[in-house]
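Chemist: predicted model follows, preceded by the sequence.
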Amino acid sequence: MSRTYWAAGAAVVLAVLFAVGATVATASGGSGGGAAGRTPGLHSPDAGFARDMAVHHQQAVEMSFVVRDRTQDEAVRSLAYDIANTQANQRGMLLGWLDLWGLPKVVSDEPPMSWMGTGTDAGTSGHGAHSGHGATPTGAATGEAGAAGSGAIMPGMATKEELTRLGAAGGRDAEVLYLQLMTDHHKGGVAMAEGCARQCQTPAERALAQGMVEAQQAELTLMADMLKQRGSAPRG
C-alpha cells in the first residue's frame, strides 16, 4: 500500500512540475501557441480540451473536498488533498491559456467533447452542426467553464444524485463511494487527456495532458488497492 501510494504521489508531483513548466513556457511565448506559432481556434482541440477539462477537474476538486469532511481516514484524506490540489492548479492553467489565447471559457453552442472529433485545429470559423445544450453539468463552475447539458455529462463525471449520496455518506461508506466515483472520473479524464495528447497542437498543452494521463493512471492503481482493502472494488 505505502509503495503504491508513493508511486502515485511521485506521478502527481511530476504532473505538477510538467504543468508549471508548461505555464512558464506559455507565458514566455516559447510554446504557448499552436502549430507554427498559431493561436488555437475557438473550436480547436486545444481550446475544447481546455474548456472541458476545466469543468471535469472542478468536479473532482469538489468531490475531494466533500470526502475530506466525511471521513477521518488519513489515506483517503491525503489522496483527496492531492487530487484537489493538483487538479485545481491544472484547472487554473487551462483557463489561463484560454485567456492568453483570447478565447472564451464558455461557448454556448459547443456540445461537450465535440473537439475529440475535430482531429486538427478547426480555426475560428465554422465548427460543424453543433446543437445547443442546456444546463451546466453538476460540478461545473458557472460562468467560468461550461460544457455539457441535456443530460450529456462528460466521461466519468458523477451525476447530481451520486454527489448527493456522497455528501450524505460517512466513514467507510463515504470512502468507498468516493473511491468508486473518482475511479470513474479518472478513467474519463485519462481518455480526454489522451485525446489532447494526440490532437492538440500546442506543445505545452500536450505535455500537460500527458502528465495528467500518467498521474491519473497511477492514482487508478492506488484507488483499486484502497477499495480492495475496504472489501470493495471499482464499479463496472
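Modeler: Sure, I can see it. Numbering: from 1, shown residues only.

Chemist: could you use CA atoms for every contact and neighbour count after this?
Modeler: Noted.

Chemist: would you confirm that residue 101 contacts residue 40?
Modeler: Yes. Counting by Cα atoms under 8 Å, residue 101 touches residue 40, with 7.0 Å between them.

Chemist: more neighbours, the two?
Modeler: residue 40 (27 against 18; other Cα atoms under 10 Å).

Chemist: and the gap between that one and residue 22?
Modeler: Here residue 40 is placed at a distance of 16 Å from residue 22 (Cα to Cα, to the nearest Å).

Chemist: so the residue nearest the centre of the chain, which of the three states?
Modeler: Computing the C-alpha centroid of the chain and ranking residues by Cα atoms, centre = their mean puts residue 57 first, at 3.7 Å. Three-state assignment for residue 57 (DSSP: H, G, I helix; E, B strand; the rest coil): helix.

Chemist: the structure to be compared is supplied as follows:
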Amino acid sequence: MSPASTRRTRWVAGSAVALALLFAGAATVASARGDGPAPAPRTPSAASADAGFARDMAVHHQQAVEMSFLVRDVTEDEDVRRLAYDIANTQANQRGMLLGWLDLWELPKTAPDGQGPMSWMPDEHGGHNTHDMHGMEGTGEDGALMPGMATRAELARLREARGEKAEVLYLQLMTDHHKGGVTMARACASRCTVPVEKRLAQGMVEAQQSELDLMADMLAARGAAPRS
C-alpha cells in the first residue's frame, strides 16, 4: 500500500472512531437523562406554515430578482446597480434554499387544491392574515399574486423606463415588495416549526428592513418617496 493510501486509510479510520465516540457520548448523556434516542425530525405537511412560506416566498423572491435585473440594465447609477445586484443575488440564493427544502420534504411547489397564496397565514377569524399586508387591495389583480408584488402593468413600465425614472420606479416597487415580504417572513418566524427556516425568515426581516431604510434615503435623494 502506498504512503498516500496509508494516510487516507488512517484518516478514515480515525474519523470513524471520532464519530463513534461522539455518538456514543451523546447516547450516554441521553441515557443518563433517560431521554433515549433522539426522535427523527418531523417532516412538514403540504398545508403547514413551513411549506406555505417556502412556496410563496419562492414566488415572491422570483419577482424581486426579475425587477432587479430589469433596472440593472437600464441605469448607470452605481448605487442602484449595487443594490439591485445584492437583492438579486441574495433572493436567488434564498429561493434555491426554499425550493430545496420542498424537494427534501417531498412536497409540491404549488399549493394543495383549494388553498391559494397566503392560506398558511390564517387569522383569528379563520380567513387570511392579510389585514396588515401592504398592498393587499391589489392582490390577485393583473398578476400580483401576493401583497407587495408588482402587477404586469407595473413590470411593463419598469421595462420601458430609463435612467432616473427607472431608478425611482424600481425603488418604489421594491419598497412595496419588501414590505409584503417582511410581513410574510415575520409570520413564518412565529408560525413555522423548522428551526433553520425560522432563522432564515428572521434574517429576511432584518435584512429587508435595513434595505427599506436605504431605499427611502435613495428615493429622497431623487426627490421622490415611497408610494405609501
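Modeler: Thanks, I have it. Quantities reported herein were computed from a predicted structural model and do not represent experimental measurements.

Chemist: before we move on, the earlier item: name the nearest residue to the counterpart of the residue nearest to the centre of the first structure in the second structure, sequence neighbours excluded.
Modeler: Aligned by TM-score structural alignment, residue 57 of the first structure pairs with residue 61 of the second structure. Distances taken as Cα to Cα, 6 or more residues apart in numbering put residue 91 closest to residue 61 of the second structure, at 5.6 Å, once the chain neighbours are dropped.

Chemist: go ahead and confirm that neighbour touches residue 64.
Modeler: Yes. If you go by Cα under 8 Å, residue 91 of the second structure and residue 64 touch, sitting 7.4 Å apart.

Chemist: the stretch of helix or strand residue 14 of the second structure belongs to maps to which residues in the first structure?
Modeler: Per DSSP states H and E, residue 14 of the second structure falls inside helix 3-33. Per TM-score structural alignment, helix 3-33 of the second structure has no counterpart in the first structure.

Chemist: now do the helices in the first structure.
Modeler: 2-28, 45-68, 74-100, 160-168, 171-199, 203-229 (DSSP state H).

Chemist: may I see those helices arranged in TSV, with distance to residue 106 of the first structure as well?
Modeler: TSV is the format used below for these (distance: least, Cα to Cα, whole Å):
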stretch	distance to residue 106 of the first structure
helix 2-28	21
helix 45-68	7
helix 74-100	10
helix 160-168	21
helix 171-199	18
helix 203-229	19
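
Chemist: quickly compare those and say which is most buried.
Modeler: Comparing the helices of the first structure by mean neighbour count (mean count of other Cα atoms under 10 Å), helix 45-68 comes out on top with a mean of 25.

Chemist: mean deviation of that helix from the second structure?
Modeler: Average distance between helix 45-68 of the first structure and its aligned residues in the second structure, after superposition and using mean Cα distance after the TM-score superposition for the first structure, equals 0.2 Å.

Chemist: helix 74-100 and that helix, what's the angle between them?
Modeler: Compare the direction of helix 45-68 of the first structure with that of helix 74-100 by axes from the mean of the first three to the mean of the last three Cα atoms, to 10 degrees and you get 150 degrees.

Chemist: now find how far off-centre helix 45-68 of the first structure is within its chain.
Modeler: 4 Å (Cα atoms, centre = their mean, to the nearest Å).

Chemist: what's that helix packed up against?
Modeler: helix 74-100, helix 160-168, helix 171-199 (3 or more Cα pairs under 8 Å, 6 or more residues apart in numbering; DSSP states H and E).

Chemist: make it 7 Å
Modeler: helix 74-100, helix 171-199 (3 or more Cα pairs under 7 Å, 6 or more residues apart in numbering; DSSP states H and E).

Chemist: include distance to residue 152 of the first structure when you put those into JSON lines, please.
Modeler: Formatted as JSON lines, those follow (distance: least, Cα to Cα, whole Å):
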{"stretch": "helix 74-100", "distance to residue 152 of the first structure": "21"}
{"stretch": "helix 171-199", "distance to residue 152 of the first structure": "13"}
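
Chemist: closest to residue 44 of the first structure out of those?
Modeler: helix 171-199 (9.1 Å; Cα to Cα).

Chemist: corresponding residues in the second structure for that closest one?
Modeler: Under the criterion TM-score structural alignment, helix 171-199 of the first structure matches residues 163-191.

Chemist: the matching stretch against the first structure, how far on average?
Modeler: Mean for stretch 163-191 of the second structure is 0.2 Å (mean Cα distance after the TM-score superposition for the first structure).

Chemist: do the same with stretch 83-100 of the second structure
Modeler: Superposing on the first structure and averaging over aligned pairs (mean Cα distance after the TM-score superposition for the first structure), stretch 83-100 of the second structure comes out at 0.1 Å.

Chemist: what does that stretch correspond to over in the first structure?
Modeler: So stretch 83-100 of the second structure sits over residues 79-96 in the first structure, by TM-score structural alignment.

Chemist: contact partners of that stretch?
Modeler: Applying Cα atoms under 7 Å, 6 or more residues apart in numbering, the external contacts of stretch 79-96 of the first structure come out as 16, 19, 23, 50, 54, 57, 60-61, 64, 68, 105.

Chemist: same deal with stretch 56-76 of the second structure?
Modeler: With Cα under 7 Å, 6+ apart, stretch 56-76 of the second structure has contacts from 81, 84-85, 87-88, 91-92, 95, 98-99, 117, 149, 159, 162-163, 166-167, 170.

Chemist: with adjacent residues omitted, what lies nearest to residue 216 of the first structure?
Modeler: Closest to residue 216 of the first structure by Cα to Cα, 6+ apart is residue 186, at 6.0 Å.

Chemist: for the one you found, give its distance to residue 104 of the first structure.
Modeler: 26 Å.

Chemist: do the same with residue 63 of the first structure
Modeler: 26 Å.

Chemist: same question, residue 151 of the first structure
Modeler: For residue 151 of the first structure relative to residue 104 of the first structure (Cα to Cα), the value is 23 Å.

Chemist: likewise for residue 76 of the first structure?
Modeler: Relative to residue 104 of the first structure, and taking Cα to Cα, residue 76 of the first structure is found at 35 Å.
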